[in-house]
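Compute the structure for the input listed below.
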Amino acid sequence: MQRLRNKRILLGVTGGIAAYKSAELIRILCRLDADVRVVMTKAACEFITPLTLQALSHNPVHLDLLDAKAEAGMGHIELARWADVVLVAPATADFIARLTSGQADDLLTTLCLATSAPICLAPAMNQGMWRDQTTQQNVELLKERSVRIFGPADGSQACGDVGPGRMLDPELIAQHTAEMFVHDLLSGLNVLITAGPTQEALDPVRFISNHSSGKMAYSLATAAMEAGASVKLVSGPVALETPDRVERIDVISARDMHQAVLENIEGVDIFIGCAAVCDYRPIEIQKDKIKKNPDDPSETLEIKLVKNPDIVSAVADLESRPYVIGFAAETQNVLGYAADKLRRKKLNLIVANDVSDGDIGFSSDNNEVTVLGEDFEEPMPRASKKVLSRKILKIVARRFRKWKREQNNTEGKA
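Okay, here's the model as predicted:
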């Protein structure tokens, strides 16, 4: 259950008698160190008060589709991007029907349509409503759309009936939610990821660098660990905590990172070059702080630069190379430059994103990328970097297995 630590869970509460169980569910999720935000339908407020759920979640409860307090007044979009998973408990027959038909007539259904995070439902209704053919058809349609259904349980109901339709116990719902972050996609594999910027010293107090925050790489490291991999993270200077169960190696310059990668590359199955490595460094680092001439307002300063080692190319050129994924942060002709980098550096995959958009990229919690390979191109719409990381790793895992089979077949023929 530690897998829920720091996970962003958006809990939807709809109008059923089982809404009282949502309070206990929030207590459990928060006890497991999840960050919980609650969205309630109007009907849910008839069964339990927003103030109760706000006190338990330690966050304001969201009720309205258009929220004047939200950035740009569009709370549904902000919440949709924020969530790692959307969990609706209880999910009534009415909510299931509206979600199936694609309605967006309240905050909860709207954000379910807008989010790229996984959606999970814990149904709760009368046994007759659950058994109804329409409800069963709706549930099957949602399953086909990759919506997870937790339950329902069988037993006594508030109306006096006995049968299927009871909402699962909160402990079990929390367990199922935790399992959303458990995958065997990369089980037993060794993954090495580079992260953040590098700093290239000019003198003892100044350096050349870039705006990379390391958030994308750190999200990838967390997702890889959750997918069963042993993960090492070679990180430039960033203000981020080391992900749980990830080994972090701190470096400063591009040459430091290059050395650390080559020293740790043996036995690595998958290498992800996510760091924004400075392409150039000063030829000479001044021993003392560079001083300006206060009497010469037209004074200029020339700094000669030399190329830094290309880390991702160095890994791709190794005789026993791992599966290599690069990143391309561009401001124009994004896909064109990324495709060229893919071929030129002999990468297996490349992830391209447009860093000219200030709302995504370097310092943002969100991103919007396209994953390219020799024979495919898969765009991923704007979402949190945590959500995108899991999606990227699903592609990486699938492609890695194919690449490994082809390698084994080639070696067998030799």
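
Going by C-alpha atoms from here, please, whenever you check contacts or count neighbours.
Noted.

Could you check how many residues crowd around Thr194?
Using other C-alpha atoms under 10 Å, Thr194 has 30 neighbouring residues.

Wasn't it part of a strand?
Yes - when DSSP: H, G, I helix; E, B strand; the rest coil is applied, Thr194 is found to be in a strand.

Correct me if wrong: it contacts Ser235.
Yes - using C-alpha atoms under 8 Å, Thr194 is in contact with Ser235, at 5.8 Å.

which residues touch the nearest residue to Ser389 once chain neighbours are set aside?
Among residues not flanking Ser389 along the chain, Leu220 sits closest, at 5.0 Å (C-alpha to C-alpha, 6 or more residues apart in numbering). For Leu220, the contacting residues are 386, 389-390, 393, by C-alpha atoms under 8 Å, 6 or more residues apart in numbering.

who does the helix or strand hosting Tyr20 touch, helix- and strand-wise?
Secondary-structure assignment from DSSP states H and E places Tyr20 in helix 20-31. When contacts are defined as 3 or more C-alpha pairs under 8 Å, 6 or more residues apart in numbering; DSSP states H and E, helix 20-31 sits against strand 35-40, helix 50-57, helix 170-179.

switch the cut-off to 10 Å
In terms of contacts (3 or more C-alpha pairs under 10 Å, 6 or more residues apart in numbering; DSSP states H and E), helix 20-31 is packed against strand 8-13, strand 35-40, helix 50-57, strand 85-91, helix 170-179.

Tell me, how many residues neighbour Thr110?
By the criterion of other C-alpha under 10 Å, Thr110 has 18 neighbours.

any idea how far Val38 is from it?
Thr110 is 14 Å from Val38, where distance means C-alpha to C-alpha, to the nearest Å.

So the residue nearest to Ser389, which state does it fall into?
Recorded secondary structure, Leu220: helix (three-state DSSP).

What's the separation between it and Arg401?
In this view, Leu220 and Arg401 are 18 Å apart by C-alpha to C-alpha.

just Glu263 next, same as before
25 Å.

and for comparison, fold this next one:
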Amino acid sequence: MTARRVVITGVEVIAPGGVGSGKFWELLTDGRTATRDITFFDPSPFRSRVAAEVDLDPYAHGLTPQEVRRMDRAAQFAVVAARGAVADSGLALDALDPYRTGVTVGTAVGSTMSLDQDYRIVSNDGRLDLVDHTYADPHFYQYFVPSSFAAEVARDVGAQGPSGVVSAGCTSGLDSVGYAAELIREGTVDVVVAGATDAPISPITLACFDAIKATTPRNDDPEHASRPFDGTRNGFVLGEGAAMFVLEERESARRRGARIYAEIAGYATRSNAYHMTGLRADGAEMAEAITVALDEARMNPTEIDYINAHGSGTRQNDRHETAAFKRSLGDHAYRTPVSSIKSMVGHSLGAIGSIEIAASVLAIRNNVVPPTANLHTPDPECDLDYVPLTARDQLTDAVLTVGSGFGGFQSAMVLAQPERSMA
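Below is the predicted model:
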């Protein structure tokens, strides 16, 4: 029996610097950054006071007042992006078998913004030892359970097949799409609306990352604060956003004449079973995930044309994945362009893996490698081709995109031109 192959036929991105895949890609290829001073609340008490915020008017993107009232900001991102991806795919949802249509949504921190805001209200700004539930939002419980994200998307697109949330920290966006692809490969469903969302820019999130000094204190120059692989980097920039996709079985997509962006050729995830925030210097677990993803894709390391790196902008991560690329790709690692889009859109935690899949898919479609912004002083220990400052025109048939998350999660996905042979 021939294995079912999975392709992406619809893409939509809600990202800092522009809502929609077109504006997102324009930002990346221009090498512009979307980082600014935090505007959602007074950030003055915090060590890191910059972030990459999304400018989204939910009403302008079709959400009703009731939907806006009910949904956390991250849920709004997911639904708007899902609608955009479905429209981009050209699928007629009412013609699909709803029981053969699934939804997977990745998130790291769920409804953080709503939980933070509502806790301040029911606790009277933290003054009450016993909170007053009578002040709680009627949708407070929905904010407490991240599964509400998948439920909102499934209801919106009419999917009655498998529906769930994948939460594996900062690899959630990769793992959600990887899981969705497996649902199609195994024959459980024919179509999945999949991706990830997070809106973590809140006081509690800033406090958490301040405590471990993971985010940058470069508050006087927000535009240049995110500097992956640069010798002067000093932490990541928090972001927010979402990316959603329509995944289909390849032959079915071909029969309906769909525009196919790319094939999800291989995916794997591993754990280092080592430390909550620490990474082994040799990058062995990420290298293992890359190798397994390549094996599933039936590809040699030399076939990878571009690596979309995790590239968070912390010394530990940048050196770890540099070692992983060398370990898994061998000498070809030195000949392969690498870049980090977090330099431009920040690190949106669970959402970023899907946003990076979108960047990888668009790199394949346009044969352009996006740059690493703010890379002026390369770290000598990060000695690969990290495509500094300016986008590069290059034939890009196969892309490796990777993610690394607290808890030791390491994920890798291979995306490829859909017409390639797997013989």
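
Can you give me the TM-score here?
Scored against TM-score structural alignment, normalised by the length of the first structure, the superposed chains reach a TM-score of 0.24; 169 aligned residues with a C-alpha RMSD of 7.0 Å.

follow-up on the earlier one: ranking the helices and strands packed on helix 20-31 of the first structure by mean neighbour count, which comes first?
Highest mean neighbour count of those: strand 85-91, a mean of 26 (counted as mean count of other C-alpha atoms under 10 Å).

Validate this expectation: Gly84 of the second structure resides in a helix.
Yes - checked against three-state DSSP, Gly84 of the second structure lies within a helix.

That one: what's its closest spatial neighbour, skipping adjacent residues?
Excluding its sequence neighbours, the residue lying closest to Gly84 of the second structure (C-alpha to C-alpha, 6+ apart) is Glu12, at 5.4 Å.

After the helix or strand where the one you found lies, heading C-terminal, what element do we hit next?
If you go by DSSP H and E, Glu12 of the second structure is part of strand 6-15. For strand 6-15 of the second structure, the following helix or strand on the C-terminal side (DSSP H and E) is strand 18-19.

How many neighbouring residues does Tyr141 of the second structure have?
Neighbour count for Tyr141 of the second structure, taken as other C-alpha under 10 Å: 12.

who does the strand or helix carrying it touch, helix- and strand-wise?
In the assignment (DSSP H and E), Tyr141 of the second structure maps to helix 140-144. Counting contacts by 3+ C-alpha pairs under 10 Å, 6+ apart, helix 140-144 of the second structure packs against helix 65-70, helix 112-122, helix 147-157.

okay, the angle between the host helix or strand of Ile364 of the second structure and strand 6-15?
Using DSSP H and E, Ile364 of the second structure sits in helix 352-366. Orientation check (axes from the mean of the first three to the mean of the last three C-alpha atoms, to 10 degrees): helix 352-366 of the second structure against strand 6-15 gives 110 degrees.

Tell me which helix or strand comes right after helix 352-366 of the second structure.
Taking DSSP H and E, what comes next after helix 352-366 of the second structure is strand 368-369.

Show me what that next one is packed against.
Counting by 3+ C-alpha pairs under 10 Å, 6+ apart, strand 368-369 of the second structure packs on helix 21-30, strand 306-308, helix 352-366, strand 392-393.

Need the nearest residue in space to Pro164 of the first structure, chain neighbours excluded.
The shortest distance from Pro164 of the first structure to any non-neighbouring residue, by C-alpha to C-alpha, 6+ apart, is to Asp154 (4.0 Å).

doesn't Pro123 make contact with the one you found?
No - here Asp154 of the first structure lies out of contact with Pro123, judged by C-alpha atoms under 10 Å, at a distance of 11.6 Å.

Looking at these two, which one has more neighbours?
Neighbours were counted for Asp154 of the first structure and for Pro123 using other C-alpha under 10 Å; Pro123 has more, 27 against 14.

my read: that one touches Gln136, true?
No - taking contacts as C-alpha under 10 Å, Pro123 of the first structure lies outside contact range of Gln136: 11.3 Å.

List the residues that are in contact with both of the two.
Jointly contacting Pro123 of the first structure and Gln136 under the rule C-alpha atoms under 10 Å, 6 or more residues apart in numbering are 93, 130.

just to revisit the earlier point, in TSV, list the helices and strands packed on helix 20-31 of the first structure along with distance to Val369 of the first structure.
Converted to TSV, these look like this (distance: least, C-alpha to C-alpha, whole Å):
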stretch	distance to Val369 of the first structure
strand 8-13	21
strand 35-40	25
helix 50-57	32
strand 85-91	20
helix 170-179	26
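
So which of these is nearest Leu25 of the first structure?
Closest approach to Leu25 of the first structure among those is made by helix 170-179 (4.8 Å; C-alpha to C-alpha).

which parts of the longest helix along the first structure are buried?
With secondary structure taken from DSSP state H, the first structure has its longest helix at helix 385-413. For helix 385-413 of the first structure, a neighbour-count test (16 or more other C-alpha atoms under 10 Å) marks 385-394, 396-397, 399-400 as buried.

and which of these is nearest Val13 of the first structure?
Closest approach between the buried residues of helix 385-413 of the first structure and Val13 of the first structure, by C-alpha to C-alpha: Val387, at 22.4 Å.

Test my guess that the closest one contacts Val86.
No - look at Val387 of the first structure against Val86 with C-alpha under 10 Å: they stay out of range, at 11.7 Å.

show me the contacts for Gln137 of the first structure.
By C-alpha under 10 Å, 6+ apart, Gln137 of the first structure lies in contact with 97, 100, 143.

Now Gly178 of the second structure: which helix or strand?
Gly178 of the second structure belongs to helix 172-185 when elements are defined using DSSP H and E.

likewise Arg343 of the first structure?
Assessed by DSSP H and E, Arg343 of the first structure sits inside helix 334-344.

Who are the packing partners of the helix or strand following that helix?
Per DSSP H and E, the first helix or strand lying C-terminal to helix 334-344 of the first structure is strand 349-354. Applying 3+ C-alpha pairs under 10 Å, 6+ apart, one finds that strand 349-354 of the first structure makes contact with strand 270-273, strand 323-330, helix 334-344, strand 366-372, strand 377-384, helix 385-413.
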